[in-house]
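**Student:** Sequence first, predicted coordinates after that:
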Amino acid sequence: MKLQVSHTTSYSFDPPVASLVQSLRLWPTDYAGQSVATWSVTVEDSAYERGAGFRDGAGDWVETVSMRQVGRATIRVEGEVETRDLSGVVRGLREKVPPTAYLRPSPMTRLDAGLRALAAEACTGVESDLDRAHCLAQSVARAIAYESGTTASGTTAAEALAQGRGVCQDQAHALIAVGRAMGMPGRYVVGYLHSGADGAAHQASHAWAELWVAGLGWVGFDAANGCCPDDRYIRLGSGLDAVAAAPIRGSVSSASEERLDVEVRIREEGQQ
């Protein structure tokens, strides 16, 4: 499938800030599941300097951008990616970090008694890693119902499980946590989704988890949509949690009232 992406992130500051520094993880990487045909990331509405760019240990491209005297800044992403359905299996990604590095806990995915109990119950009598991963994803989807606006960016996996509601970020964090409880490395993935399981178009970026499965390697699981990522998905990058994998991370030099507007449009080639 050939998917065309338009992703605009706009910041407004009142009063303007003296400086804004951002780390951008906005470039999809070629691997067996996707090929990038065209891609551009530009900064508008503010003077800026592009800093260092590097490919991190997970195979993702990262660049820094510095801006001065910022009242408004816009980051615009445009591109086309050809995707292939590999049933969630990630092959051919250039990465140097061993899977065991993703057994480390993070503040967002820290285990508690509830998460450990969920993992144990989901995997009772299940023998293979792949079956365990599917059972864990299904259990997370049942335990944390998708409900927009019920959690915040800082909500942890344990907190989302306790209230029984959350969004894709919370479900991904919980899946990483319960996977780790069963000795399976897990990581948080950000990207784009052309449509959900119901066929409705998504107007925002999306998140899911990848678990390390013996014999297969990294396999993606989207608990929010009850599936493994297929050719509707574009993979941008990964990390231990949503903070580490954030497409845009930044810091400002002074206190200011900030407004953030995000618009994402994904369409198949030829679609109006």
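**Tutor:** Sure thing, it's come through.
**Student:** When you work out contacts or count neighbours from here on, use the C-alpha atoms and nothing else.
**Tutor:** Noted.
**Student:** So which residue is dead centre in the chain?
**Tutor:** The residue lying closest to the centre of the chain (CA atoms, centre = their mean) is residue 190, at 1.8 Å.
**Student:** helix/strand/coil for the residue lying closest to that residue once chain neighbours are set aside?
**Tutor:** Excluding its sequence neighbours, the residue lying closest to residue 190 (CA to CA, 6 or more residues apart in numbering) is residue 207, at 4.6 Å. Following DSSP: H, G, I helix; E, B strand; the rest coil, the label given to residue 207 is strand.
**Student:** Same question for residue 53.
**Tutor:** Following three-state DSSP, the label given to residue 53 is strand.
**Student:** Not counting sequence-adjacent ones, nearest residue to it?
**Tutor:** residue 63 (4.2 Å).
**Student:** you'd agree that neighbour is up against residue 51?
**Tutor:** Yes: using CA atoms under 8 Å, residue 63 is in contact with residue 51, at 6.5 Å.
**Student:** Comparing those two, which residue is more hemmed in?
**Tutor:** residue 63 (17 against 12; other CA atoms under 10 Å).
**Student:** putting a second one here so we can go through both:
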Amino acid sequence: MRIAIDHRTHYRFSEPQARIVQMLRLTPCDTEAQTVVNWHIGVDIDARLRNSFDGYGNAVTMLYAEGPIEALDVTVTGEVLTLEATGVVRGSAEPLHAMLFRRSTPRTQPSVLLAEFADDLGGGDAIARLHALNTALHVRFPCTPDRPDTGISAAEAFAGKTATSRDVAQMFIAASRHIGAPARYVSGYRNDGEAHSAPHAWAEAHVEGLGWVGFDPATGLSPDESYVRVAVGLDATAAASIAGTRVGQGEEELDVDLHVDRLGGEE
């Protein structure tokens, strides 16, 4: 599948900012199932962009800008060729051992209720339990839109009645680690024919003999060729699309316009 992405992030400040430094995890890397045809990150102010990789192997662009800055637009456009891989991730950069992803973070620490939810799914081999967890979370939270990050934890979201794709991905990670499977958060894009106000989120778990396998509790299925995988981390904070600091007073307003379109069939 040939997928085109147009992702625009608009910042407006109530008072001019003296300096802005941002880490942009907005560039996908090639794997066996996805090939980046072209990709461009642009900004509408005088800024320096420096490309590198973070500790997880994600492509990172550092943005440095000096003020006064009243507004900032970050624009991402590109095309990616994808193939169906039944959720199995091969050919990705893996600088860290899978067992690191057994480590909990404040946002992926399971509550008693979430741990019991995972335990109640029963036995079976590792892949069967993970698929059962993926399905069960989708049944519990059938409508999980892509929304900006509110910073809540998996435990807090699980106790509520509604959730976003980010929330259920973190629930899956917390529950997977509870039952003994390394798991990590994935940020990227999904072509579902709708406009979104944030990137899509899902999870990957490490399965002996298979490696990393994707699970999307927002759909109850594994990612297919309609997904573009961008960044991974221990939780949503570690894989955030844009993170950074600003020097200046006043409030910040954020608006995101995101379109993911299919341009053709399988290549």
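**Tutor:** Yep, it's here. Treat the numbers as computed from the prediction; the structure is a model and nothing was measured.
**Student:** Return the residue of the second structure aligned against the residue nearest to residue 190 of the first structure.
**Tutor:** Matched by TM-score structural alignment, residue 207 of the first structure corresponds to residue 201 in the second structure.
**Student:** can you check residue 101 of the first structure too?
**Tutor:** In the second structure, the residue equivalent to residue 101 of the first structure is residue 100, according to TM-score structural alignment.
**Student:** and its match, what is it in contact with?
**Tutor:** residue 182 (CA atoms under 8 Å, 6 or more residues apart in numbering).
**Student:** is it true that it lies in a helix?
**Tutor:** Yes: looking at residue 100 of the second structure with three-state DSSP, it is inside a helix.
**Student:** Residue 114 of the second structure: which element?
**Tutor:** Using DSSP states H and E, residue 114 of the second structure sits within helix 112-119.
**Student:** in that helix, what counts as buried?
**Tutor:** Judged by neighbour count (16 or more other CA atoms under 10 Å), helix 112-119 of the second structure contains these buried residues: 114, 115, 117, 118.
**Student:** do the same with stretch 88-104 of the first structure
**Tutor:** Those would be 88, 89, 90, 99, 102, 103, for stretch 88-104 of the first structure by 16+ other CA under 10 Å.
**Student:** Let me see the contact set for the fifth one.
**Tutor:** Going back to what we said before, that points to residue 102 of the first structure. Applying CA under 8 Å, 6+ apart, the residues near residue 102 of the first structure are 185, 186, 187, 240.
**Student:** Test my guess that residue 174 of the second structure contacts residue 113.
**Tutor:** No: the criterion here is CA under 8 Å, and residue 174 of the second structure misses it with residue 113 at 11.5 Å.
**Student:** re earlier: quick one: contacts for the residue nearest to the centre of the first structure?
**Tutor:** Applying CA under 8 Å, 6+ apart to residue 190 of the first structure gives the contacts 205, 206, 207, 208, 235, 236, 237, 238, 245, 246, 247.
**Student:** which residues are contacting the helix holding residue 114 of the second structure?
**Tutor:** Helix 112-119 of the second structure is touched from outside by 133, 155, 158, 159, 171, 175, 176, 178, 179, with contacts defined as CA under 8 Å, 6+ apart.
**Student:** one more time with 7 Å, if that's ok
**Tutor:** For helix 112-119 of the second structure, contacts defined as CA atoms under 7 Å, 6 or more residues apart in numbering pick out 133, 155, 158, 175, 178.
**Student:** And the residues you listed, which is closest to residue 218 of the second structure?
**Tutor:** Nearest to residue 218 of the second structure among those: residue 133, at 11.8 Å, using CA to CA.
**Student:** what do we get in the first structure for that closest one?
**Tutor:** When the first structure is aligned by TM-score structural alignment, residue 133 of the second structure is paired with residue 136.
**Student:** The closest residue to its match other than its chain neighbours and residue 207 of the first structure, how far apart?
**Tutor:** Distances taken as CA to CA, 6+ apart place residue 122 nearest to residue 136 of the first structure, at 5.8 Å, with adjacent residues excluded. According to CA to CA, to the nearest Å, residue 122 of the first structure and residue 207 of the first structure sit 22 Å apart.
**Student:** okay, those two: which has more neighbours?
**Tutor:** residue 207 (27 against 20).
**Student:** which residues touch the match of residue 207 of the first structure?
**Tutor:** So residue 201 of the second structure contacts 165, 166, 169, 186, 187, 188 (CA under 7 Å, 6+ apart).
**Student:** With residue 100 of the first structure instead?
**Tutor:** residue 185.
**Student:** cool, residue 233 of the first structure as well?
**Tutor:** 192, 193, 194.
**Student:** Reformat the residues you listed as a markdown table; add neighbour count and secondary structure.
**Tutor:** Formatted as a markdown table, the contacts of residue 233 of the first structure follow (neighbours: other CA atoms under 10 Å; DSSP: H, G, I helix; E, B strand; the rest coil):
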| residue | neighbour count | secondary structure |
| --- | --- | --- |
| 192 | 22 | strand |
| 193 | 25 | strand |
| 194 | 23 | coil |
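**Student:** would CSV of those residues with distance to residue 144 of the first structure be doable?
**Tutor:** Compiled in CSV, the contacts of residue 233 of the first structure are given as follows (distance: CA to CA, whole Å):
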residue, distance to residue 144 of the first structure
192, 22
193, 20
194, 23
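**Student:** so what corresponds to residue 151 of the second structure in the first structure?
**Tutor:** With TM-score structural alignment as the criterion, residue 151 of the second structure pairs with residue 154.
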